[in-house]
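Trainee: Have a look at this fold, sequence not included:
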């Protein structure tokens, strides 16, 4: 006896089935977005109103005495523009150098055959379990002893110590174990027959890296760029230890200025909004590309 096929669920039934998942995601989104909304709204309010609105829904609504006084006061209290420029330069340069250095290291580990490469990869990955705080102080001592070639007038001279410079905030973080591992895993997914064909045509290893491997590694490059930019933008402990010159400090160090003498929470919220919203807007604008790049790297790795 023939059986009647079960009809496909209708749109209403599918919507009801997905409702709990949508509700859970909505609740989680609200939990994460509430602090950002509170920060943004409070940045336009005076301190008295911020504390008065804490016990009600008004804390998340643009009501009351709203003005840009906190933002103008931020620039009067700290060189916020300089801090933002420093963080942009430090983060951008670290991302560019990190992509080049880490991809070259991963290329040598994944595409070239030489004894000890697997052991070296294991040692590189093992460094991920060491927290930065454990070697921060020894690293400060080392960077204070490292030489640097500088131009004085028309003569080149070696100087000792990297403290109070841009390079001390950039160079120690260019090589990254996780970035090398991510590039290595992605490079492994690219057929090695392409290397052999290119070698037969007379291409060098660097030519294979530049013309074949890297053009095929867009998702890995995007992922490494994201994962390098965010820690550098949020860097606080290291600049606090090695930079005393106010003209070289990044944005996160500037937060401590607002906790000296008279604490103004409205100004703190305004400064936090200035350093958070641009990065958040950048992520929201390119979230599809970011998610696809991370997913592609994970799947192909």
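Mentor: Yes, it's here. If you're wondering where the values come from, they're calculated on a predicted model, not measured in any experiment.
Trainee: Could you use CA atoms for every contact and neighbour count after this?
Mentor: Fine.
Trainee: tell me which element residue 240 is part of?
Mentor: Residue 240 belongs to helix 237-242 when assigned by DSSP states H and E.
Trainee: Pull out the buried residues from the helix or strand just after that helix.
Mentor: Counting by DSSP H and E, the element after helix 237-242 in chain order, helix or strand, is helix 265-285. For helix 265-285, a neighbour-count test (16 or more other C-alpha atoms under 10 Å) marks 265-276 as buried.
Trainee: For the helix or strand just after helix 265-285, give me every contacting residue.
Mentor: Toward the C-terminus, helix 265-285 is succeeded by helix 287-300 as the next helix or strand (DSSP H and E). Outside helix 287-300, the residues that touch it by C-alpha atoms under 8 Å, 6 or more residues apart in numbering are 182, 185-186, 189, 218-220, 222-223, 226, 283.
Trainee: and here's the other structure:
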């Protein structure tokens, strides 16, 4: 089996990285950054997010394993003191995995250029200086004209991140779909939106068309694009469930709702 190690640049993360590299010596495990079977991330959820985009072209071939060296993360199952246990699991690997759905984003510019990204967590469209006015289409039919700060579209696993802060629901990752949450929408006797999160299924297509893209910002996970500048004008953005999925090596992959409980609720009495 070939492994790659993707590391956050902290002293502790680098120490864990070296422990892994030392630990695979004399084992069937081989280090290969370009064509790995397993990608081990060391750091936190942000590190795994970066590794996901680094190996996005190999999603049908690789599985991920996360080691956290800080606070408990949603994507990181192992602690920094469990390197030897992880290496034993890797040597006894039988290909077991758990898969989660991803979000496909395609932004078409006014000059015909297309920006295509697959997101692990979410994509947002917002305006940083004024009210954003955006026509929202569901399966090519106009659903609402949104006015407010912005819109957040998240995957089921990403529903616990920015989406939750925006008032979105937490989605079970066994649901193959994605979610739309409004950010500070204007709702009065003149302007109306649904005003609540919407969860879309496998075959849904969500399209945004801005009335004015000046000062608009489009994000997809950690990538950010400033719109309305020079010839970088947005025609429309389309979201779907991605064909690809992310796969985690299921040695002891923690239950999603136990992660939610540990992160947001803690001990119950």
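Mentor: The structure has been received and is ready for your questions. Quick caveat, the model's predicted, so the values are computed rather than measured.
Trainee: Any idea what the TM-score is?
Mentor: Their TM-score after superposition, calculated using TM-score structural alignment, normalised by the length of the second structure, is reported as 0.18; 91 aligned residues with a C-alpha RMSD of 6.8 Å.
Trainee: list the helices and strands the helix holding residue 240 of the first structure packs on?
Mentor: helix 132-143, helix 167-170 (3 or more C-alpha pairs under 8 Å, 6 or more residues apart in numbering; DSSP states H and E).
Trainee: Can you lay out those helices as CSV showing distance to residue 88 of the first structure and mean neighbour count?
Mentor: Shown next, in CSV, are these (distance: least, C-alpha to C-alpha, whole Å; neighbours: other C-alpha atoms under 10 Å):
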stretch, distance to residue 88 of the first structure, mean neighbour count
helix 132-143, 22, 13
helix 167-170, 12, 20
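Trainee: Now render these as JSON lines, adding distance to residue 231 of the first structure.
Mentor: Converted to JSON lines, these look like this (distance: least, C-alpha to C-alpha, whole Å):
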{"stretch": "helix 132-143", "distance to residue 231 of the first structure": "12"}
{"stretch": "helix 167-170", "distance to residue 231 of the first structure": "12"}
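Trainee: between these, which gets nearest to residue 41 of the first structure?
Mentor: Minimum separation from residue 41 of the first structure across those (C-alpha to C-alpha) falls at helix 167-170, 32.9 Å.
Trainee: helices and strands around that closest one, which ones?
Mentor: Using 3+ C-alpha pairs under 8 Å, 6+ apart, helix 167-170 of the first structure sits against helix 80-110, helix 237-242.
Trainee: can you do 10 Å?
Mentor: Helices and strands touching helix 167-170 of the first structure, as assessed by 3 or more C-alpha pairs under 10 Å, 6 or more residues apart in numbering; DSSP states H and E, comprise helix 80-110, helix 132-143, helix 237-242.
Trainee: on that earlier part again, in helices only, show me the contacts of helix 287-300 of the first structure.
Mentor: The helices, defined by DSSP state H, take in 182, 185-186, 218-220, 222-223, 226, 283 from these.
Trainee: Which of the residues you listed ranks first by neighbour count?
Mentor: When neighbours are counted by other C-alpha atoms under 10 Å, residue 220 leads these with 28 neighbours.
Trainee: Give the buried residues for the helix holding residue 240 of the first structure.
Mentor: For helix 237-242 of the first structure, the neighbour count (16+ other C-alpha under 10 Å) marks 238-239, 242 as buried.
Trainee: What's the separation between residue 133 of the first structure and residue 91 of the first structure?
Mentor: Residue 133 of the first structure sits 20 Å away from residue 91 of the first structure when distances are taken as C-alpha to C-alpha, to the nearest Å.
Trainee: Check residue 274 of the first structure too.
Mentor: 16 Å.
Trainee: Turn the helices and strands packed on helix 167-170 of the first structure into CSV, columns for distance to residue 198 of the first structure.
Mentor: Below are these laid out as CSV (distance: least, C-alpha to C-alpha, whole Å):
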stretch, distance to residue 198 of the first structure
helix 80-110, 15
helix 132-143, 41
helix 237-242, 44
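Trainee: Out of those helices, the one nearest residue 40 of the first structure is which?
Mentor: Per C-alpha to C-alpha, nearest to residue 40 of the first structure of these: helix 80-110, 17.3 Å.
Trainee: quick one: the closest one to helix 265-285, angle?
Mentor: Going by axes from the mean of the first three to the mean of the last three C-alpha atoms, to 10 degrees, helix 80-110 of the first structure is angled at 40 degrees with respect to helix 265-285.
Trainee: Which two of the ones in helices among the contacts of helix 287-300 of the first structure have the greatest separation?
Mentor: Among those, 185 and 283 lie farthest apart (C-alpha to C-alpha), at 24.6 Å.
Trainee: Identify, from the buried residues of helix 237-242 of the first structure, the entry nearest to residue 49 of the first structure.
Mentor: Among the buried residues of helix 237-242 of the first structure, and counting by C-alpha to C-alpha, the member closest to residue 49 of the first structure is residue 239, at 34.1 Å.
Trainee: Could you give the separation between the terminal residues of stretch 104-124 of the second structure?
Mentor: 13 Å.
Trainee: List the buried residues of that stretch.
Mentor: 104-109, 117-124.
Trainee: Show me those that map onto helices.
Mentor: Secondary structure from DSSP H places none of those in helices.
Trainee: I'd like to know which of those residues are part of strands.
Mentor: 104-109, 117-119, 122-124 (DSSP state E).
Trainee: and after the lengthiest strand in the second structure, which helix or strand comes next?
Mentor: Determined from DSSP E, the single longest strand within the second structure is strand 234-249. Following strand 234-249 of the second structure in sequence order, the next helix or strand is helix 256-260 (DSSP H and E).
Trainee: Can you name every helix or strand that the lengthiest helix in the second structure contacts?
Mentor: Counting by DSSP H, the longest helix found in the second structure is helix 11-23. Contact here means 3+ C-alpha pairs under 10 Å, 6+ apart; on that basis helix 11-23 of the second structure packs against strand 2-7, strand 30-31, strand 38-43, strand 63-68, helix 83-91.
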